[in-house]
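> Pasting the sequence and the predicted coordinates here, then a few questions.
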Amino acid sequence: MKLLENRYEPTVIVHKESDQVIAYANLYNYKDDVCWLGNVIVSKRFRGQGASSYLLETMVMKLNRFIE
């Protein structure tokens, strides 16, 4: 539980057609307008299909909203 105190914006990407989890990431250690991207995971089945790019774009968008 202590580790979760520094985790923000947990994000799960789900495949619409199969409802399978494709990817996951979160942000952590926000301090002085610096934040780290953590726990970046992409399902083997969806690698090489743009899932990681979509996840990273989503996390950057969330980070920009988070630090404003």
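Looks like it arrived, so ask away.
> contacts and neighbour counts: CA atoms only from here.
Noted.
> Flag every buried residue along stretch 51-68.
51-52, 55, 59, 62-63 (16 or more other CA atoms under 10 Å).
> Could you do stretch 12-22 as well?
13, 22.
> What separates the first and last residues of that stretch, distance-wise?
One end of stretch 12-22 sits 8 Å from the other (CA to CA, to the nearest Å).
> got the contact list for it?
Residues external to stretch 12-22 that are found in contact with it (CA atoms under 8 Å, 6 or more residues apart in numbering): 23-25, 42-43, 46, 51, 55.
> Greatest separation within those residues: which pair is it?
25 and 46 (15.0 Å; CA to CA).
> Which of these two has more residues huddled nearby?
More crowded of residue 25 and residue 46, by other CA atoms under 10 Å: residue 25, with 21 against 14.
> So the more buried one is in contact with residue 8, correct?
No - Residue 25 is beyond contact range of residue 8, at 9.6 Å (criterion: CA atoms under 8 Å).
> shared neighbours of those two, anything?
Common neighbours of residue 25 and residue 8 (CA under 8 Å, 6+ apart) do not exist.
> The structure to be compared is supplied as follows:
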Amino acid sequence: MIFQHRPVTAADIKTICSFPLNAQELFYMFPKAQYPLTEAQLSNAITQRFDSTIVEAGNSVVGFANFYRAETGGVCCIGNVIVAQQARGQGVATFIVETMTALAFERYDATEVQISCFNENTAGLLLYPKLGFLPFAVEERTSLDGRRLALIHMTRSRAGRPE
């Protein structure tokens, strides 16, 4: 499958809102949002973030991510990563994370890129280290049903690209 990326447009919002299939998936993508994800919630988040980007496969929007922090010459933090159900397991997450990482290093001259993942998000925990991200901190959070969770913060330096 061939992927392309471009900035998000207003026409993409409704499609992206359909990606989280349940409250837990939305929590992994956007912990502050209420399920189901609404166009208003996502649009508001996009206005507060940087470089909201979608992935297309053919004519379909299949992935989304952005930066919640973007410091020129400093740190860029990737957030809101989500892949459409029909495109999971096909490399979309790798493509969007690599795209955002390259954008951080090229557009912002970032020294490092960070991404965070909840301990129950097995797909993310297995993917991010393959892309050169290394854990550097663990933050306690609370799940939707009140359980203790670990939010694992990972970083990748400019020099830390995988072979």
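Looks like it arrived, so ask away. Predicted model only: the values in this text are computed from it and were never measured.
> Can you give me the stretch of the first structure that the lengthiest helix in the second structure aligns onto?
Looking across the second structure with DSSP state H, the single longest helix is helix 92-107. Mapped onto the first structure using TM-score structural alignment, helix 92-107 of the second structure spans residues 51-66.
> Now do the contacts for the residue nearest the centre of the second structure.
By CA atoms, centre = their mean, the second structure has its centre lying nearest to residue 81, at 2.2 Å. By CA under 8 Å, 6+ apart, the residues touching residue 81 of the second structure are 29, 63-66, 93, 96-97.
> And the longest strand along the first structure, what's buried?
The residue-count maximum for a strand in the first structure (DSSP state E) belongs to strand 21-31. Using 16+ other CA under 10 Å as the test for burial, strand 21-31 of the first structure gives 22-28, 30.
> how many neighbours does residue 90 of the second structure have?
Residue 90 of the second structure: 11 surrounding residues under other CA under 10 Å.
> any idea how far residue 24 of the second structure is from residue 148 of the second structure?
Taken as CA to CA, the span from residue 148 of the second structure to residue 24 of the second structure is 14 Å.
> of the two, who's got more company?
Comparing residue 148 of the second structure with residue 24 by other CA under 10 Å, the one with more neighbours is residue 24, at 17 against 11.
> Quick one: map the more buried one onto the first structure.
Using TM-score structural alignment, residue 24 of the second structure pairs with nothing in the first structure.
> Now the helix or strand harbouring residue 24 of the second structure: buried residues?
Secondary-structure element containing residue 24 of the second structure, defined by DSSP states H and E: helix 23-29. Neighbour-count burial for helix 23-29 of the second structure, counted by 16+ other CA under 10 Å, picks out 23-24, 26-29.
> Redo those residues as JSON lines? Include distance to residue 129 of the second structure.
Output for those, formatted as JSON lines (distance: CA to CA, whole Å):
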{"residue": "23", "distance to residue 129 of the second structure": "25"}
{"residue": "24", "distance to residue 129 of the second structure": "22"}
{"residue": "26", "distance to residue 129 of the second structure": "22"}
{"residue": "27", "distance to residue 129 of the second structure": "21"}
{"residue": "28", "distance to residue 129 of the second structure": "17"}
{"residue": "29", "distance to residue 129 of the second structure": "18"}
